[in-house]
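**Q** Need coordinates for the below:
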Amino acid sequence: MTVEVNLGDGGKAVEAVRNELVADGAPAALAAGDPGLWGPKARSEAEIRLGWLNLPLTSRELLPEITKLVEKAQAEGLDHVVLAGMGGSSLAPEVICATQDVPLTVLDTTDPHQVRRALAAPIERTLVVVSSKSGGTIETDSHRRIYEKAFRDAGLDPAEHMVIVTDPGSPLEQAAIEAGYQVVLADPNVGGRYSALSAFGLVPSALAGADVRSLLDEAAAVQPLLEGAEGNPGLDLGVLLGAHALHGRDKLVLRDAASDIIGLPDWIEQLIAESTGKEGKGILPVVGADAAEADDQYVVSIGPDGAAAVDGPLGAQFLVWEYATAVAGRVLGINPFDQPNVAESKENTTAILEESGDGPLPAGTPILTDGPVEVYGEVPGDPKNLADVLTWLLRAISERGYLAIMAYLDREAAFDAAPVGESSFEEMTETWAGADVATLRALLDYRTDHAVTFGWGPRFLHSTGQYHKGGPAAGVFLQITGAVTDDVEVPGRPYTLGRLQLAQALGDLRALASRGRPAVRLHLTDRVAGVRHLLSVAEEL
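**A** A predicted model of the protein is given here:
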């Protein structure tokens, strides 16, 4: 495992931070699990959140249980594995399975169209892993209820098709036991975003066909390096992250072009943004950019190439980035284990649903309509069309600010534009990009030197959502919602997925508006035509 760092102009500042940490004995203290490293206010939280340091060893105790689950699923022909989980419960398994090229359907969405895609698979061959520390996560609870009904409607016993991963003593554990479900208990002393090597990362990945033992071996191989002051990749990386942020370079551009690992920046994004974005401080990960363009940005590459690069196998990467994030928290003087602002949007969502009852949600009135796109929000200067709105958003970014695009849509919809096998891979890729709302990030990034991020809602609420509200007050926000044409009922709840999805979007806008941050919502009255129109307007800016 290597971390190659070219300190450049910031070399002296970074070296000074490193020397201070070493003089304080921080590397050895962290490796030993000292909860006092982040100050007295963080101590009580840190005391119950450092179990991730030992997961390369302690998670091996799960392997016999996981092996039995895998053998049982194979014997029963359950080869379509669906993971219902949010944030730390879904991002690591997605990276693991993509890297090892095994199929896993991840449901970290409330978009009814995306959920229907998953439900369209042969239900008799489906195994659902419900992952949640408490079971109270509204998205995961909805998925569980929907699949329980789907299994019963098909004449199947949900207990034969569901595995529950949760913390000991959680409400979900009790409910699962009463329902006769298979339950795997995770380490309660590990927070969600640090749980890649825990049951939350290993169980769904193994059921999908991944070799999870190798992940633990890779992490165990690098673990001894994290105890010392020299040759410690976690320390080197953590110092780089923290020192840059202290000196105003707080936008971390993550690149993985030369890596065999697929999708790791999405996992890193949640780990760093949710861990550091609080008290007006933080590090904003930027996924998808080709290079740093402004002086508040720098690039770290996953793989062997780059001025600053983190090279090593996936299991080691997980542990090193977690260690580095904890170090960066120490440097910034924040608690890297809490998420004080995440609950705000959840509470707003609940309030909006309760306030609205059976009536329409408070979506407001559009200030203008441009083809299949309605515009909501306050945009000065009497905008005439969508181009005016996008131009204003780009100009509203402050000198050290950023633009965040947040899309509450089906993240797999673009694949409908070009069925696999009907044209060359290059042609399919081009067609998919032209139908993918995520392409908007690159189009707007091309037109500004400032950082532009993209997140799928409500997935990002468990990731950069903390940074948006708790980090530096420097964000400009573009939210995108879409008309629902094929909704999904949530059994036992007074809302559909489509209604919940819109309430989540409006709830997050309410949280941003309470901070006076520039925010616009675009609503696509026709999703396919709306994405096409939005991208064409952005291309012409």
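
**Q** use CA for all of it now, contacts and neighbours both
**A** Will do.

**Q** what's the offset of the host helix or strand of L127 from the middle of its chain?
**A** Following DSSP states H and E, one finds L127 within strand 126-131. Its chain's average C-alpha position is 19 Å from that of strand 126-131, according to Cα atoms, centre = their mean, to the nearest Å.

**Q** Stretch 84-103 now?
**A** On Cα atoms, centre = their mean, the centre of stretch 84-103 falls 11 Å from the chain's centre.

**Q** In that stretch, which residues have enough neighbours to count as buried?
**A** The neighbour-count check on stretch 84-103 (16 or more other Cα atoms under 10 Å) flags 84-100, 102-103 as buried.

**Q** could you pull out the helices for the stretch 251-400 of the chain?
**A** 264-276, 314-332, 342-356, 386-396 (DSSP state H, counting those that start in this stretch).

**Q** contact partners of the strand holding L127?
**A** If you take Cα atoms under 8 Å, 6 or more residues apart in numbering as the criterion, strand 126-131 is touched by 73, 78-86, 89-90, 140, 144, 147, 161-166, 200, 204.

**Q** Make sure I have this right: T109 is in a helix.
**A** No: looking at T109 with DSSP: H, G, I helix; E, B strand; the rest coil, it is coil, so not inside a helix.

**Q** correct me, but it touches F460?
**A** No: here T109 does not reach F460: they are 9.9 Å apart, not a contact under Cα atoms under 8 Å.

**Q** so how far is A351 from the spatially closest residue to L461 that is not a sequence neighbour?
**A** What sits nearest to L461 in space, not counting adjacent residues and going by Cα to Cα, 6 or more residues apart in numbering, is V342, at 6.9 Å. Noted for V342: a distance of 15 Å to A351, by Cα to Cα, to the nearest Å.

**Q** Next: T110.
**A** Distance, T110 to A351, using Cα to Cα: 17 Å.

**Q** of these two, who's got more company?
**A** Neighbour tally, T110 and A351, criterion other Cα atoms under 10 Å: the higher count belongs to T110, 28 against 13.

**Q** Mind listing what's buried along stretch 438-448?
**A** A438, T439, L440, R441, A442, L443, L444, D445, T448.

**Q** So the fourth one belongs to a helix, correct?
**A** Meaning R441. Yes: counting by three-state DSSP, R441 is located in a helix.

**Q** mind listing what it touches?
**A** By Cα under 8 Å, 6+ apart, the contact set of R441 is I405, V452, T453, F454.

**Q** Now show me the structure for the sequence below, then we'll compare the two:
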Amino acid sequence: MAATPTYVTIAEERLAEQTAETIQRLVSEGVHEALANGDPTLWGEDAQAEAAVRLGWLSLPLTSRELLPEIGKLVERARAEGLDHVVLAGMGGSSLAPEVICNTADVPLTVLDTTDPHQVRRALADRLDRTVVVVASKSGGTVETDSHRRVYEKAFRDAGIDPAGRIVVVTDPGSPLEQAAIEAGYPVILADPNVGGRYSALSAFGLVPSALAGADVEKLLDDAAEVRPLLARAEGNPGLDLGAALGAAALAGRDKLVLEDSMSEINGLPDWIEQLVAESTGKSAKGILPVVGADPNETDDELVAGIESGGAVTVSGPLGAQFLIWEYATAIAGRVLGIDPFNQPNVTESKENTGALLAAGELPADTPALVEGPVEVYGAEAEGAKDLREVLTRLLQAIPENGYMAIMAYLDREAAFDAPVADGASFDDMTDAWSAADPLTLRGLLAARTDRPVTFGWGPRFLHSTGQYHKGGPQNGVFLQITGANEGDLEVPGKPYTLGRLQLAQALGDQGALVKRGRPAVRLHLTDRAAGVAHLLAAAREL
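**A** Have a look, this model is predicted:
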């Protein structure tokens, strides 16, 4: 079978000129070949040490093949034991790629990248007797993933199931998780330590859960290997073309990257690109802001990039190739922008704030600036507001001319599907019911009332993604947090906190990091989640 062609097209004349000029400069400096050969000096002296241990992703299309026999044995064992419910406990780079791979392959995967007790309980209640859990953490100390492991270990034991037959660990060599897994008797697949989390799509982190779920991961590697030789070329190099376009556009002020995939058979790639680009470029008050699930506003600071579909830039090719092209392009864009695309200096700040809050005992209980039905409103920007509509209006008006709004919901992202639907309802009716109960609907309602980008992230998932950009990128964001009361919290075995307490501490910790930077930040707390979402959406419709 002939390989699917992979290429980048640029539809705008001025952008094509800017891209060509940038490529010419990069090629004259030998950047294309140097990157393909893994040269860690490309991003400056300060970045060299980090880059020296972060370029292993370039060879994954070949080196990851060594994992296939071991992964194949895991899959065979799971099939033989009837374990057909695959749960992935992982955050950021450990979960976003497998989610795209499995959605595109149309195979089921339950992703736990949350500390919401309702969402975790939902997963626990689903076919525990047929569940295999992949615990994936590069560092081995990710608090969310550690909590999931502890919760599932207890659930398995309570059900009379030996966790050693149900938990698979993916981590870096020498991590505390590797040692814990060995002691517990869990199968361990070690990832390449020279690959950063957001560049790990083609590593064990992407392959193990996807293969267990039923995706053809060998085909993924084949497609990436097909495009790999192109990345050393001066011409016909899709990674160089895309990276130069992203970097040149951002330098020209087009730093809002609207990702469009409506015509693509690849399902959900913009969510993965969002983390890769935002966390890699959003630092030193610079960066490219990916905007997912939104229509373009046709403003001067937008660049529309399409996956197999029209945009100023269009990237065509199969999923494995797309992963490698976007990784190479992001590294190139980092060179053009003058930043280190491999570090994440501001991610730890919110983690440290969360840890301090948990260590202090009871979480701080502030007085709300406003209470309207099932919604409590916290934050200086809400002081003196007469109602929720005024709060939302103030936030929209506070967005700078070149800024954006970020909505961050620390809630159960599956809860909308619990919305009551009448017997015999059509699919359109069901979709309307789900939309009316979904916090994500707020993004579209607020976006319709501004020409500035409105992004949406589920917390704490976004902390491992756009959270770096929020704090390290251009300081022109306005932030709206949504938290909710927990009915039926969940203990984290062996820890002095529950999932609900951890979740709220994460929200408060991140809010503190944003407020410290003087950015407008409001938290809406839903004392009744379902009623609170309905009330919030009703207020937004009235703006």
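
**Q** re earlier: mind checking which of the buried residues of stretch 84-103 of the first structure are in helices?
**A** L91, A92, P93, E94, V95, I96, C97, A98, T99 (DSSP state H).

**Q** Run through the helices of the stretch 51-200 of the second structure in chain order.
**A** Under DSSP H, counting those that start in this stretch, the stretch 51-200 of the second structure gives helices at 60-63, 68-80, 96-105, 117-124, 143-158, 176-184.

**Q** just to revisit the earlier point, which one of the ones in helices among the buried residues of stretch 84-103 of the first structure is nearest to V389 of the first structure?
**A** L91 (32.5 Å; Cα to Cα).

**Q** doesn't G88 make contact with R193 of the first structure?
**A** Yes: between R193 of the first structure and G88 a contact is recorded at 4.2 Å, counting by Cα under 8 Å.

**Q** list the residues that contact both of the two?
**A** Q270.

**Q** Save the helices of the stretch 251-400 of the first structure as TSV, and put in distance to P366 of the first structure too.
**A** Output for the helices of the stretch 251-400 of the first structure, formatted as TSV (distance: least, Cα to Cα, whole Å):
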stretch	distance to P366 of the first structure
helix 264-276	32
helix 314-332	41
helix 342-356	19
helix 386-396	12
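
**Q** Out of the ones you listed, flag the one nearest E61 of the first structure.
**A** Nearest to E61 of the first structure among the helices of the stretch 251-400 of the first structure is helix 314-332; the distance by Cα to Cα comes to 16.8 Å.

**Q** In the second structure, which residues correspond to that closest one?
**A** Mapped onto the second structure using TM-score structural alignment, helix 314-332 of the first structure spans residues 319-337.

**Q** What's the match for L445 of the second structure in the first structure?
**A** Per TM-score structural alignment, L445 of the second structure is aligned with L443.

**Q** remind me, longest strand of the first structure?
**A** The longest strand of the first structure (DSSP state E) is strand 475-482.

**Q** so how far does it sit from its counterpart in the second structure?
**A** For strand 475-482 of the first structure, the mean distance to aligned residues of the second structure following superposition is 0.3 Å (mean Cα distance after the TM-score superposition for the first structure).

**Q** so the following helix or strand past that strand matches what in the second structure?
**A** Counting by DSSP H and E, the next helix or strand C-terminal to strand 475-482 of the first structure is helix 497-513. Per the alignment by TM-score structural alignment, helix 497-513 of the first structure matches residues 499-515 in the second structure.

**Q** List the buried residues for the matching stretch?
**A** 499-514.

**Q** Please identify which of the residues you listed is nearest to E491 of the second structure.
**A** Proximity of those to E491 of the second structure (Cα to Cα) peaks at L499, which lies at 6.3 Å.

**Q** Pretty sure the closest one sits against E491.
**A** Yes: using Cα under 8 Å, L499 of the second structure is in contact with E491, at 6.3 Å.

**Q** Give me the contacts around stretch 298-316 of the second structure.
**A** 5-12, 15, 242, 245, 249, 253-264, 296, 317, 322, 402, 451.

**Q** Sort out for me which of those are in strands.
**A** Y7, V8, T9, I10, K256, L257, V258, L259, E260.

**Q** Out of these, which end up buried?
**A** Taking 16+ other Cα under 10 Å as the criterion, what is buried in these is Y7, V8, T9, I10, K256, L257, V258, L259, E260.

**Q** Any figure for the gap between the residue opposite D416 of the first structure in the second structure once aligned and T498 of the second structure?
**A** Using TM-score structural alignment, the partner of D416 of the first structure in the second structure is D418. Plainly put, D418 of the second structure is 24 Å away from T498 of the second structure if you go by Cα to Cα.

**Q** repeat for T330 of the second structure
**A** Relative to T498 of the second structure, T330 of the second structure is positioned 37 Å away (Cα to Cα).

**Q** Pick out whichever of the two has more residues nearby.
**A** Taking neighbours as other Cα under 10 Å, T330 of the second structure and T498 compare with T330 leading, 29 against 16.

**Q** Who are the contact partners of the more buried one?
**A** With Cα under 8 Å, 6+ apart, T330 of the second structure has these contacts: G243, L276, V277, S280, T281, P341.

**Q** Please tabulate the residues you listed in a markdown table, including the columns neighbour count.
**A** Formatted as a markdown table, the contacts of T330 of the second structure follow (neighbours: other Cα atoms under 10 Å):
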| residue | neighbour count |
| --- | --- |
| G243 | 26 |
| L276 | 27 |
| V277 | 28 |
| S280 | 28 |
| T281 | 32 |
| P341 | 27 |
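
**Q** Turn these into CSV, including distance to D429 of the second structure.
**A** As requested, the contacts of T330 of the second structure are exported to CSV (distance: Cα to Cα, whole Å):
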residue, distance to D429 of the second structure
G243, 42
L276, 36
V277, 36
S280, 40
T281, 41
P341, 44
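
**Q** what distance separates the match of helix 497-513 of the first structure from the centre of its chain?
**A** That offset, for stretch 499-515 of the second structure, works out to 18 Å (Cα atoms, centre = their mean).
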